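Participant: just to be clear, the model below is a prediction. Sequence and coordinates:
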Amino acid sequence: MLRESLRYLALRLKYSKEAIKREQERLKREAEEHSRLAARYLADGKDAEEKGQVISAFQSYLSSLRSANIAFDKTSYAAALGRIESLVHRIGLSKDQEETTLKVKAVLQSGQEKLPIRDLPLTFRLAQGDETIIRTNQEGIASFRQTRLPGLINVVAVTIDIEQAFPLSYSDLPEKDTKEIQKAFNLLKKEKVEFVLTKNLGKVIFSISCKNLGKEVDRKIVESKLSSRLVESGQKIVSQDETETVEDLLKDGDFASLKLLCDTIITGEFFTRRGTKLRSELFSCFAAGSLKVTDLGSRDTIFQKEVSDVAGFGLDMESAGIDALNKASSLMTDYLCGVVE
């Protein structure tokens, strides 16, 4: 009985060793296959990179990383990780503009050469929040025509859509390496070009009331600063002779007739309130104002802003009020023309 039990145990040990050996051989073959795959994916990535196919190159390098990780192939793993980091750091954007057509070129720095990057998704985003995603063409260029400008000064920022271009799913890779890859992509997110577009307002006319301590004063205190800055930016100001006609049409709500006189109307009001006597010959006063710019064609409000508590100083309360109005109009002009963020 004992002899039979020992024979049975010996047979089990024999077959267990054979099973273990077979499993070891299988794992070895699998590791060798993944090592070959890692090398092949690495070569594929380099080929894609030389053609400016950055997304394909990244996917190949990522596949090489995964295969090398399975095979415990440290050489291929380090090479693939290095290629990914190098690839990301050599991607750049440049810009060109033809009127309202915005062009951005994506390039990959390769030695002294800049290779165009094809099929890279770029996000064109207006400051107001509207955005459009466009992929680069064979020359690495994404073209975007901005036809509707919601504001007088419009900033269009262009960035790489990282999530769409390089899907970041690395759950099967070591955490320390995924953090390194993520760090590289976080830097790439900062790669950005900006376009500043000035809306052509066409013919512009003002309808602004201006009061100092409750009394009507010359509206040119406000309008002169606004008009001179708008003329500098290429806008056309309608003669002040038309102002009374415009105000009558505004009261009647006759926008059709208004449109015959001008394309854009700037309306607003500025006024002051008393401050204090600071010392024997110095008074303070505070100004407030509001401004609204309306496109008469679309009826869109393309700019609206209020300022308040703008301090002015003078030898009497009236001159302090005029100083406050001047400062308030300068501040509003800066806001309108995009100088103040």
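Facilitator: Alright, I've got the coordinates.

Participant: from now on I want contacts and neighbour counts done on CA atoms only, so please keep to that.
Facilitator: Noted.

Participant: for the longest helix seen in the chain, name the packing helices and strands.
Facilitator: Determined from DSSP state H, the single longest helix within the chain is helix 2-50. Under the contact definition 3 or more Cα pairs under 8 Å, 6 or more residues apart in numbering; DSSP states H and E, helix 2-50 sits against helix 54-71, helix 74-89.

Participant: redo that, cut-off 6 Å
Facilitator: Packed against helix 2-50, as judged by 3 or more Cα pairs under 6 Å, 6 or more residues apart in numbering; DSSP states H and E, are the following elements: helix 54-71.

Participant: now Asp309: how far from Ala324?
Facilitator: Distance from Asp309 to Ala324, counting by Cα to Cα, to the nearest Å: 9 Å.

Participant: of the two, give the one with the bigger neighbour count.
Facilitator: Ala324 (27 against 14; other Cα atoms under 10 Å).

Participant: residues contacting the more buried one?
Facilitator: 286-287, 311-312 (Cα atoms under 6 Å, 6 or more residues apart in numbering).

Participant: doesn't Ile160 make contact with Leu122?
Facilitator: Yes. Counting by Cα atoms under 6 Å, Leu122 touches Ile160, with 4.6 Å between them.

Participant: list the contacts of the lengthiest strand in the chain.
Facilitator: Ranked by residue count, the top strand of the chain under DSSP state E comes out as strand 264-279. Residues outside strand 264-279 that contact it (Cα under 6 Å, 6+ apart): 201, 204-213, 283-296.

Participant: which positions in it come out as buried?
Facilitator: 264-275, 277 (16 or more other Cα atoms under 10 Å).

Participant: pasting the second one now:
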Amino acid sequence: MSHVLVAPDKFKGSLTAVEVAAAVADGLAAAAPGVPVRVLPVADGGEGTVDAAVAAGFRRVRTLVTGPTGQRLTASYARRGGTAVVELAEASGLHRLPGGLAPLTASSFGTGELIGAAVRAGCKRVVLGVGGSASTDGGAGLLAALGARLFDADGAPLAPGGAALRRLARVDLSGLDSRLSEVDFELASDVDNTLLGTHGAAAVYGPQKGATAEDVEVLEDGLTRWAMAVDPQVAGRPGAGAAGGAGFAAMAVLGARMRPGIALLLDLLGFPDAVRGARLVITGEGSLDEQTLRGKAPAGVALAAGVPVVAVAGRSLLSAAQLREAGISAVYPLSDLEPDPTRSMVNAGDLLRRCAARVAHDFLEAR
């Protein structure tokens, strides 16, 4: 009998992708016990990417790194053979800030430490998932952790963070780990912003990280100096503005190739094999909205599935026409069962099990 593939992303602030998949699978098993179910939690390169890789068979590797504002913390990357999956948010994400937002001083240094750990362990392919970054430092911290040195006009090392880049006078890349040149870097991102300008990292994403209008100007000035010192041409590439400019550092210095996050991760997680022979795919995320249509996980799953796809979600703001255009046959929002957002988030697991029963009734009975 053909199976149902459950391939959701996380419900941010409520359940991880692994927990969402488990709840949906439980609901299907109760409502349609004779139907085989496979689960494959997915991610698009943002928060939860390492967890999804581990669920797909990668090994979790924990290491001590530096958080966005200098605190020491334990973060993980995922490894299988010579491939490592590094999630920027694991070390340098907003959720790693211990005491509030730090738009001017937060650094991507810890992400560089994760990359360094993977390279020292012998990985020859590093997939860097970006999303949820706390910093707007252009990836300067990331490169500093790998051996780059940044100096001001007096020859003093720069402090961490995007604001300090305004004082940048010289960049020395000679200390970069020589093994980096032997590694194939892939940037998993759906962000097409450039590093600078009105569509750049500071202007678009700085306010989400706590930057005021004045802070944005400071960060823009710093990123401009950074771009001029490293590679002005790469600064204008789509994706250079990803993760506060970490995309710029990855492409300009590490030679990273950018691929759409969900497409890259689906291949890496084994989606083509998991979906083969499936009769239905159930995907989802916390909110189905306009962002979903621009390369988020549910749209990527629907595009790649080749079989009917339905979605579960905390809420859906998309019209029936938009869902059809994205390849999603039906959506089952938790808000239909529990309109109160707080209660919905608290009881998301039970609500997902009820939604899964509705999916079974609508798509699996007498088929």
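Facilitator: The structure has been received and is ready for your questions. These numbers come from a predicted model, not from an experiment.

Participant: TM-score for this pair?
Facilitator: In this superposition the chains share a TM-score of 0.25, using TM-score structural alignment, normalised by the length of the first structure; 123 aligned residues with a Cα RMSD of 5.4 Å.

Participant: from the contacts of Ala324 of the first structure, keep the buried residues only.
Facilitator: So, by 16+ other Cα under 10 Å, the buried ones in the contacts of Ala324 of the first structure are 286-287, 311-312.

Participant: can I assume Ala328 of the first structure sits in a helix?
Facilitator: Yes. Using DSSP: H, G, I helix; E, B strand; the rest coil, the assignment for Ala328 of the first structure is a helix.

Participant: distance of the residue lying closest to it once chain neighbours are set aside from Asn326 of the first structure?
Facilitator: Excluding its sequence neighbours, the residue lying closest to Ala328 of the first structure (Cα to Cα, 6 or more residues apart in numbering) is Val310, at 5.9 Å. As judged by Cα to Cα, Val310 of the first structure and Asn326 of the first structure stand 10 Å apart.

Participant: and the nearest residue to Val246 of the first structure once chain neighbours are set aside, how many neighbours does it have?
Facilitator: Nearest-residue entry for Val246 of the first structure: Leu258, 6.6 Å, with adjacent residues in sequence omitted and distances by Cα to Cα, 6+ apart. Applying other Cα under 10 Å, we find 21 residues neighbouring Leu258 of the first structure.

Participant: in the helix or strand where Leu258 of the first structure lies, what counts as buried?
Facilitator: Using DSSP states H and E, Leu258 of the first structure falls within helix 255-261. Residues of helix 255-261 of the first structure classed as buried by neighbour count (16+ other Cα under 10 Å): 258-259, 261.

Participant: for the residues you listed, which one is nearest Ala142 of the first structure?
Facilitator: Using Cα to Cα, Lys259 is the member of these that lies nearest Ala142 of the first structure, at 36.3 Å.

Participant: could you report the distance from the closest one to Glu32 of the first structure?
Facilitator: 77 Å.

Participant: what of Leu11 of the first structure?
Facilitator: 31 Å.

Participant: higher neighbour count, those two?
Facilitator: Using other Cα under 10 Å, the more surrounded residue of Leu11 of the first structure and Glu32 is Glu32, with 18 against 12.

Participant: please name the nearest non-neighbouring residue to the more buried one.
Facilitator: Ala71 (6.8 Å).

Participant: that neighbour: what's it in contact with?
Facilitator: By Cα under 6 Å, 6+ apart, the residues touching Ala71 of the first structure are 31, 34-35.

Participant: Thr111 of the second structure is in contact with Leu88, isn't it?
Facilitator: Yes. Contact between Thr111 of the second structure and Leu88 holds when scored by Cα under 6 Å: they sit 5.5 Å apart.

Participant: and the contacts of the helix or strand hosting Arg125 of the first structure?
Facilitator: Using DSSP H and E, Arg125 of the first structure maps to strand 121-126. Strand 121-126 of the first structure has contacts (Cα under 6 Å, 6+ apart) with 131-135, 155-161.

Participant: tell me the first helix or strand C-terminal of the longest strand along the second structure.
Facilitator: For the second structure, the strand with the greatest residue count under DSSP E is strand 278-288. Sequence-wise, the next helix or strand downstream of strand 278-288 of the second structure (DSSP H and E) is helix 290-293.

Participant: what sits up against that following helix?
Facilitator: By Cα under 6 Å, 6+ apart, helix 290-293 of the second structure touches Ala299.

Participant: for Glu232 of the first structure, see how far away Leu249 of the first structure is.
Facilitator: 28 Å.

Participant: circling back: burial count for the residue nearest to Ala328 of the first structure?
Facilitator: 20.

Participant: that one against Phe286, yeah?
Facilitator: Yes. Contact criterion Cα under 6 Å: Val310 of the first structure and Phe286 qualify, at 5.2 Å.

Participant: now Leu64 of the second structure, what's its secondary structure?
Facilitator: Per three-state DSSP, Leu64 of the second structure ends up strand.

Participant: and it, how far from Glu90 of the second structure?
Facilitator: Taking Cα to Cα, one finds Leu64 of the second structure at 11 Å from Glu90 of the second structure.

Participant: what about Ala252 of the second structure, distance to Ala89 of the second structure?
Facilitator: 21 Å.

Participant: higher neighbour count, these two?
Facilitator: Ala89 (29 against 20).

Participant: so what does the longest helix anywhere in the second structure touch, helix or strand wise?
Facilitator: Longest helix of the second structure, by residue count under DSSP H: helix 213-230. Using 3+ Cα pairs under 6 Å, 6+ apart as the contact criterion, no helix or strand is in contact with helix 213-230 of the second structure.

Participant: helix or strand next in line after that helix, which one?
Facilitator: As the chain continues past helix 213-230 of the second structure, the following element, by DSSP H and E, is helix 232-235.

Participant: and the next element down the chain from that following helix?
Facilitator: With DSSP H and E, the next secondary element past helix 232-235 of the second structure is helix 246-252.

Participant: quick one: contacts for the most centrally placed residue in the first structure?
Facilitator: Nearest to the geometric centre of the first structure sits Ala157, at 3.5 Å (Cα atoms, centre = their mean). By Cα under 6 Å, 6+ apart, Ala157 of the first structure lies in contact with 124-125, 193-194.

Participant: a strand runs through Asp309 of the first structure, doesn't it?
Facilitator: Yes. Looking at Asp309 of the first structure with three-state DSSP, it is inside a strand.

Participant: contacting residues for it?
Facilitator: Per Cα under 6 Å, 6+ apart, neighbours of Asp309 of the first structure: 286-288.

Participant: all the helices of the stretch 151-300 of the first structure, in order from the start?
Facilitator: In the stretch 151-300 of the first structure, the segments counted as helices under DSSP state H, counting those that start in this stretch are 162-165, 175-188, 220-232, 243-252, 255-261.
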